[in-house]
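Asks: Take this sequence and fold it.
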Amino acid sequence: MKKARSLAAAGLAALLALTGTACSGSGDGSSQAGGQVTLKLWTGFTGGDRPGYDTIVKDFEKAHPNIKIESTVQPWDTIQQKLPSAWLTGQGPDIAAVSSDPNAVAQYVKTNSVLPITNTGSGYTKINTDAFAPGIVKEFTYNGKLYGVPANFATLSLYYNKTLFKNAGIANPPTTVAEMKQDAKKLTTGGKYGIALADNNTIQMWPILQWLEGGDIVNSKNCSVLQTSEGQKSLTDWTNLVVKDKVSPVGLTGAEADSLFSAGKAAMEMNGPWAAPGYKSAGVDFGIVKIPTGVDGKSATLGSVAPLSISAKTKHPKEAQEFLAFWTGKATQKKFSLQTGFPPVRTDLVDDAELKANKTVAVFQSQTADSRMYLPQVPSATKVDSDAYVPLIGNITRGKSLASETATAAKTIDSLTGCQQ
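Replies: Alright, predicted model coming up:
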């Protein structure tokens, strides 16, 4: 789960190494010499999908010989530390993937540090927002203006260990949440866990379980619904499975959950396409299927997206927006998907024969319509996660009172979001 994993040590090292160089340059971080424009780009894509992003940059430069992209890849922690002040002072990059958290765009909008994107439409050099996966345009729109495009898009699917399923006498992976719970119990045996459920330093899994059980975290007014009967009910079964049936270790980070599955010690895990190469390298005989359907008969999963935005102080807004148009273009996204296993950020590739033939891409892409964002545009969403939701899951899976803990989390959430019933 490299998108959301904390890399504090690596981030500090990168920060020290980059202190004297990354922010130096020509005022706004871009330059122009001999008719050629140079755009500086910062991203946090340090994982196995990095070559796919490098390919986008190379292909753009080949198609636009008058524009050079100076790309700097660094840990998300480093970007989050440096970018706010860099953009405020005009010393940062022209373009940046500002965070692995899509809600982070809001902070740059508040400080007038990010450029509204205006060249939307359907032409080759325009950003075709109509083709984006559900919820993305809304996620990056504030006061009627668009401030970012998806740097990538992924859904979480269910990975399962074929060997462990066979050994447990289970012929097929679960297709309903009821089967998923039954299988998790049956597969918890002989020092093996039925499922690896991370609850901290990870891309969130527990909201998916809540959605499948008919619950949620906040309502349309950004008020907590964790304390409602529906909210508590949506957490009850899975909490009991962890506390009483020990289907997953308690307090797993994303890295620890990945390690359990890689070692063949967990039979299931919800994860994104970035995980597949590592599991293959570990020699796990695994399959990937859609998240099972919930109690309402419908499937739901988490949609994960990182925003790509433009500095308000760039001297080359036209070229920067042209780069975003290329990045999210149909041909680019198809090539990126085939190279990385990520689904494209666009919905108009769903019937593409080559993508459908790629089993990894096909599974994740098939869930695009079922995907939901985590705390989309909820005020102080990052703190809602860190100060309320993560502690809630940590406490209830350690046996503390569900009613008491959801009530406490609700108070924290409502105070952070400014909820007014």
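Asks: rest of the way, CA atoms for contacts and neighbours
Replies: Noted.
Asks: Quick check: closest non-adjacent residue to the residue most central in space within the chain.
Replies: With distances taken as C-alpha atoms, centre = their mean, Ser304 lies nearest the centre of the chain, 2.9 Å away. In space, and not counting its chain neighbours, Ser304 is closest to Ala154: 5.1 Å by C-alpha to C-alpha, 6 or more residues apart in numbering.
Asks: Could you check which helix or strand contains the one you found?
Replies: Remark: Ala154 resides in strand 149-155, with elements defined by DSSP states H and E.
Asks: Moving C-terminal from that strand, which element do we reach first?
Replies: strand 157-161.
Asks: Centre of the chain to that following strand, how far?
Replies: The chain centroid and the centroid of strand 157-161 are separated by 17 Å, computed with C-alpha atoms, centre = their mean, to the nearest Å.
Asks: elements contacting the helix or strand following that strand?
Replies: Downstream of strand 157-161, the next assigned helix or strand under DSSP H and E is helix 162-167. Helix 162-167 sits against strand 286-289, with contacts defined as 3 or more C-alpha pairs under 8 Å, 6 or more residues apart in numbering; DSSP states H and E.
Asks: Surely Gln80 forms part of a helix?
Replies: Yes - applying DSSP: H, G, I helix; E, B strand; the rest coil, one finds Gln80 inside a helix.
Asks: Touching, it and Val98? I think so.
Replies: Yes - contact criterion C-alpha atoms under 8 Å: Gln80 and Val98 qualify, at 7.1 Å.
Asks: what's around Ala168, how many residues?
Replies: 14 (other C-alpha atoms under 10 Å).
Asks: tell me the contacts of the residue lying closest to it once chain neighbours are set aside?
Replies: Once flanking residues are discounted, Ala168 sits nearest to Leu187: 6.2 Å by C-alpha to C-alpha, 6+ apart. Leu187 makes contact with 164-165, 168, 193-194, 247, 267, according to C-alpha atoms under 8 Å, 6 or more residues apart in numbering.
Asks: Just the element for Gln339, please.
Replies: helix 330-340.
Asks: what about the strands in the stretch 51-200 of the chain?
Replies: Remark: strands assigned in the stretch 51-200 of the chain by DSSP state E, counting those that start in this stretch are 67-73, 95-97, 141-142, 145-146, 149-155, 157-161, 198-200.
Asks: what's the closest of those to Gly418?
Replies: strand 141-142 (17.6 Å; C-alpha to C-alpha).
Asks: Now do stretch 223-237: everything it contacts.
Replies: If you take C-alpha under 8 Å, 6+ apart as the criterion, stretch 223-237 is touched by 209-219, 402-403, 406-407, 409-411, 413-414, 417, 419-421.
Asks: Alongside the first, I'd like the structure of this one:
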Amino acid sequence: MHHRKAFTAVAVAAAVGLALTGCSGGGGSPEASGPVQLTVWTGFTGGDAPGYEQIVKDFNASQSKINVTMTAEPWDTIQQKLPSAWLTGQGPDIAAPAPDPNVIAQYVETKSVLPITKTGTGTTDINVDSFAPALVNEFTYDDTLYAVPANYATLSLYYNKALFQAAGISSPPTTVDELKADAKKLTNGDTYGLVLADNNTIQMWPVLQWLEGGDVVDSKNCSVLGTAEGKASLKPWVDLVVNDKISPVGLTGAEADALFSAGKAAMEINGPWAAPGYKSAGIDLGIAAVPKATNGKPVTLGSTAPLAISAKTKHPDEAQEFLAYWTGKAAQKTFSLASGFPSLRTDLADDPDLAADPVVSIFASQVPDSRLYLPQVPKGTQVDTDAYVPLIGNLTRGTSLDDATATASTTIDQITGCSS
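Replies: Down below sits the predicted model:
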């Protein structure tokens, strides 16, 4: 899976697809003697897919009263079909509606998702007190929880050890200044120093801004892109792309991945889902923490996808029991070891098996310093697609910093309803 928005579709449960058949509740009433049937839709089709599949297999094997069938399709397919499916009761019992956690707000507004009430400390309860607090806050509206995190990932710095050695660089950068210097030094001919996707991708440009002390919006959801700090946080990276050609312009996430997999990029900021593909491609792979910011502090982006229950499910208790298992301690440990993702649970932070895993440990070490992108910003998804993505595209194609940030700021403030 690349960047949680651009994936190569693979069949996880072929033939079932996302056809709008059946209804919430598993496609009908089960026989009295049979298990409750629950259906789940997700967009997890990449290298981490086997980890999610294992959760379902283990849950089904752990008891006999509930049977879960999960299908995975590209995110854009789910985002096209799920809203109307849930409104009419023709969708799945449970779904990951999008890779963007902010999308839950629209389902709350349309009353399409079930409030989650079965929380607590029991084995069949959803242990929200053991989740990273930001993940609980992200899915809570008017003091009511409407989704649980399907996962939690941080972004790390992938680097090609062979290209580093050829350039005479002995170790990955640990500061933002070293990152910029290395990106320039590693750019040579058709090989790029640091590939930066700017569309159909998990956002990495906000990480670059955070490293330079900038941000996208303030606590009032007003744009700060046009402030002195905002422009200063964008300028060095725009200059590196435009003037020093450290990355092609206009890359999708998949295109950035392809360059790194082909050995044509020395560095990329990406999540744990990318590691299996890079290893399969034969890259002499290194993974390091994102370098420290100009203020000397570490920061990276944290990413999660929501899992929510249809408001029209016929089996709300069973659906919540499955979410309790999915987010439970045993399942999360198994998933982390299978996928390289850090656990979404804080009570696994010191688990020795996870600490010993070379991939998990890198991503897990950055959880305390990670930040969500536009957390609970009103219409945050639209802020990204209508303002931030065009901003980066315009800047890297030559639009002046003043003009591009002014346009983006006006759009953001209109979307969020900011009144500074």
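Asks: returning to what we had before: tell me who's in contact with the aligned residue in structure 2 for the residue nearest to Ser304 of structure 1.
Replies: By TM-score structural alignment, Ala154 of structure 1 lines up with Ala153 in structure 2. When contacts are counted by C-alpha under 8 Å, 6+ apart, Ala153 of structure 2 is found next to 271-272, 302-304, 341-342, 363, 367.
Asks: Just name the closest of those to Gly253 of structure 2, please.
Replies: Nearest to Gly253 of structure 2 among these, with distances taken as C-alpha to C-alpha, is Gly271, at 11.4 Å.
Asks: how near is Glu405 of structure 1 to Val361 of structure 1?
Replies: Going from Glu405 of structure 1 to Val361 of structure 1 by C-alpha to C-alpha, to the nearest Å gives 39 Å.
Asks: got it, and Ala388 of structure 1?
Replies: 34 Å.
Asks: Repeat that for Val37 of structure 1.
Replies: Val37 of structure 1 sits 35 Å away from Val361 of structure 1, going by C-alpha to C-alpha.
Asks: what about the two, which has more around it?
Replies: Val361 (22 against 19).
Asks: Mind listing what's buried along stretch 97-110 of structure 2?
Replies: For stretch 97-110 of structure 2, a neighbour-count test (16 or more other C-alpha atoms under 10 Å) marks 97-105, 107-108 as buried.
Asks: Ok, stretch 294-307 of structure 1 next?
Replies: 294, 299-307.
Asks: Straight-line length of that stretch, end to end?
Replies: Distance between the boundary residues of stretch 294-307 of structure 1 (C-alpha to C-alpha) amounts to 29 Å.
Asks: Quickly find the element holding the nearest residue to Lys334 of structure 1 once chain neighbours are set aside.
Replies: Excluding its sequence neighbours, the residue lying closest to Lys334 of structure 1 (C-alpha to C-alpha, 6+ apart) is Pro344, at 6.4 Å. Assigned by DSSP H and E, Pro344 of structure 1 falls within no helix or strand.
Asks: Give the burial count for Pro344 of structure 1, as a bare number.
Replies: Residues lying near Pro344 of structure 1 (other C-alpha under 10 Å) number 30.
Asks: now Gly190 of structure 1
Replies: Neighbours of Gly190 of structure 1 using other C-alpha under 10 Å come to 7.
Asks: Check the one 10 residues further on too.
Replies: Using other C-alpha under 10 Å, Asn200 of structure 1 is surrounded by 23 other residues.
Asks: ditto for Ile117 of structure 1
Replies: Ile117 of structure 1 sits with 20 neighbouring residues when counted by other C-alpha under 10 Å.
Asks: go on, Val249 of structure 2?
Replies: The number of residues near Val249 of structure 2, taken as other C-alpha under 10 Å, comes to 18.
Asks: Look up the closest residue to it, ignoring the ones flanking it.
Replies: Leaving out its chain neighbours, the residue that sits closest to Val249 of structure 2 by C-alpha to C-alpha, 6+ apart is Thr396, at 6.3 Å.
Asks: Would you check that the one you found makes contact with Val242?
Replies: Yes - at 5.9 Å, Thr396 of structure 2 and Val242 qualify as touching, with contact defined as C-alpha under 8 Å.
Asks: between the two, who's got more neighbours?
Replies: Higher neighbour count among Thr396 of structure 2 and Val242: Thr396, with 23 against 17, using other C-alpha under 10 Å.
Asks: Could you measure from the more buried one over to Val68 of structure 2?
Replies: Distance, Thr396 of structure 2 to Val68 of structure 2, using C-alpha to C-alpha: 46 Å.
Asks: From Gly44 of structure 1, how far off is Asp94 of structure 1?
Replies: From Asp94 of structure 1 over to Gly44 of structure 1 the distance is 15 Å, taken as C-alpha to C-alpha.
Asks: So for those two, which sits in the more crowded spot?
Replies: Asp94 (31 against 22).
Asks: so who does that one touch?
Replies: Residues near Asp94 of structure 1 by C-alpha under 8 Å, 6+ apart: 28-30, 39-41, 310-311, 313-314, 316, 320.
Asks: now, among these, which is nearest to Asp183 of structure 1?
Replies: Of all the contacts of Asp94 of structure 1, Asp183 of structure 1 sits closest to Leu41, with 45.3 Å by C-alpha to C-alpha.
Asks: what distance separates the one helix or strand the closest one maps to from the centre of its chain?
Replies: Using DSSP H and E, Leu41 of structure 1 maps to strand 36-43. Chain-centre distance of strand 36-43 of structure 1: 24 Å, with C-alpha atoms, centre = their mean.
Asks: swap in stretch 100-107 of structure 2?
Replies: With C-alpha atoms, centre = their mean, you get 13 Å for stretch 100-107 of structure 2.
Asks: Stretch 40-57 of structure 1 now?
Replies: Its chain's C-alpha centre and that of stretch 40-57 of structure 1 lie 15 Å apart, by C-alpha atoms, centre = their mean.
Asks: elements contacting the longest strand seen in structure 1?
Replies: Ranked by residue count and defined by DSSP state E, the top strand of structure 1 is strand 301-310. Counting contacts by 3+ C-alpha pairs under 8 Å, 6+ apart, strand 301-310 of structure 1 packs against strand 95-97, strand 149-155, helix 206-212, helix 317-327, strand 371-372.
Asks: Please produce a markdown table containing the ones you listed, extended by distance to Gly254 of structure 1.
Replies: Listed next are these as a markdown table, based on distance: least, C-alpha to C-alpha, whole Å:
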| stretch | distance to Gly254 of structure 1 |
| --- | --- |
| strand 95-97 | 21 |
| strand 149-155 | 16 |
| helix 206-212 | 12 |
| helix 317-327 | 28 |
| strand 371-372 | 20 |
